[in-house]
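the following comprises the amino acid sequence and a computationally predicted model.
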Amino acid sequence: MSEIDPDKPLPHIESRKTVAKSRFFHVEQVDLTFSNGATRQFERMAGKGRGAVMIVALTDDDHMLLIREYAAGTHSYQLGFPKGLIDPGESPEQAANRELKEEAGFGANTLSRLHTVSMAPTFFSAHMHILIAEGLYAETLPGDEPEPLEVIKWPIDDVDALLAREDFVEARSIAALLLLQKWREE
């Protein structure tokens, strides 16, 4: 097993071109040359660079708030933490508070960064900031969801039952749940 070389140069981008584009997705072809001379062509989803947030909202009575919403990719209703894109000019904390108000009907007095994750970094450049929200207060903002979202208050100590559900399968929500457990142990 070799050691990690922090100074290893990144591959040189020879060219990039758009190969597909829709309202939501921008796929680009990237031609690369690696430091050993090898060349490869990759396709990736071009990101906008702002990222997204996921909010683990904790109530004062050892519960967390989950959202049940329609997931078009699996044509099903899924349970997970509130989440959304960071708007231009927003910090992750501002985006998290806005999304929490839009999706769950609460704002937070305290937002703490828990971790930043990426999904399939070979194909996507997007990052998701996971934040803990505490000191919740009732406040609603209009969101962009096509129907009202179900807000579920779930006991923090009932992780096993949550993980056993067929509608709690999104990897980022599972990662946030496990990070929450680690955070609570500190």
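Yep, that arrived. Numbers count the residues shown, from 1 in each chain.

from here on, contacts and neighbour counts on C-alpha atoms
Fine.

in the protein, which spans are strands?
12-21, 26-33, 39-45, 52-58, 63-71, 76-80, 83-85, 106-118, 127-138, 150-155 (DSSP state E).

just the buried residues of the longest one, please?
Going back to what we said before, that points to strand 106-118. Buried residues in strand 106-118, counted by 16 or more other C-alpha atoms under 10 Å: F106, G107, A108, L111, L114, V117.

A further structure is provided below for comparison with the first:
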Amino acid sequence: MSSMPIPDQHLVEHTTGSEELLQGSFLHAFRDTVRLPDGRSATREYVKHPGAVMVVPMLDDGRLVLERQYRYPLQRVMVEFPAGKLDAGESTFTCAQRELLEETGYSATEWARAGMLHPVIAYSTEFIDIWFARGLTLGERHLDAGEFLDVFTATLPELLDWCRDGQVTDSKTLTAALWLQNLASGAWSLDWQPTASVVA
């Protein structure tokens, strides 16, 4: 197995100054001045993000729980898995449980953490922790004020077709599809744990 060369010091940019551009209720934007590896200066504009989770809920019959939600920046309805940002001091597992219940009404008896995704590395610190959930029980949704979304189910072949045809373009959902495809083939595996045993 090949690995990335280390060390990477010859690629690192060093911050020499920082200017706050925006402090919103959700996003925090900056413009930094950096020294490049060749000694020249450049600017980097980026957004600090609190982090988020995505949940891939799997029903006992193999169907997947998905959502349709209008995303204002793109001015369109997107197909995606349940997800949401971390509250201050919240663990990613607690956030995953909360978002699954709030958005879909489902709770799960088993969970598996798949890893982490960085969806917009060019201009944001955002990370998304990827959780899989099974042993689902349907209850009542608790959507946030101003949150509107449809919950529906689909098979893995249907989801993969939508990814191939460009109907699904959300990066986190495309990443989940990669995981699901490799799980179905047996190439990858997950470490499932009962809810009470998950180390948050």
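The structure has been received and is ready for your questions. As the structure is a prediction and not an experimental result, all values here were calculated from the model.

the strands of the first structure: which one's closest to E99 of the first structure?
Proximity to E99 of the first structure (C-alpha to C-alpha) singles out strand 83-85 among those, at 6.2 Å.

contacts for that closest one?
Residues outside strand 83-85 of the first structure that contact it (C-alpha atoms under 8 Å, 6 or more residues apart in numbering) are R50, G51, A52, V53, M54, I55, A95, A96, E99, L100.

columns distance to A161 of the first structure on top of the strands of the first structure, output as JSON lines?
Output for these, formatted as JSON lines (distance: least, C-alpha to C-alpha, whole Å):
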{"stretch": "strand 12-21", "distance to A161 of the first structure": "40"}
{"stretch": "strand 26-33", "distance to A161 of the first structure": "38"}
{"stretch": "strand 39-45", "distance to A161 of the first structure": "35"}
{"stretch": "strand 52-58", "distance to A161 of the first structure": "17"}
{"stretch": "strand 63-71", "distance to A161 of the first structure": "14"}
{"stretch": "strand 76-80", "distance to A161 of the first structure": "13"}
{"stretch": "strand 83-85", "distance to A161 of the first structure": "22"}
{"stretch": "strand 106-118", "distance to A161 of the first structure": "23"}
{"stretch": "strand 127-138", "distance to A161 of the first structure": "21"}
{"stretch": "strand 150-155", "distance to A161 of the first structure": "10"}
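
of all these, which one is nearest E170 of the first structure?
Of the strands of the first structure, nearest to E170 of the first structure by C-alpha to C-alpha is strand 76-80, at 7.1 Å.

how close does that closest one sit to the second structure?
Mean deviation of strand 76-80 of the first structure from its aligned counterpart in the second structure after superposition (mean C-alpha distance after the TM-score superposition for the first structure): 1.5 Å.

tell me the residue in the first structure that is farthest from the middle.
G37 (35.2 Å; C-alpha atoms, centre = their mean).

counterpart of it in the second structure?
When the second structure is aligned by TM-score structural alignment, the residue opposite G37 of the first structure is G39.

residues in contact with the residue nearest the centre of the second structure?
Closest residue to the average C-alpha location of the second structure: I128 at 3.4 Å, with C-alpha atoms, centre = their mean. Residues counted as contacts of I128 of the second structure (C-alpha under 8 Å, 6+ apart) are G51, A52, V53, M54, M116, L117, H118, P119, K172.
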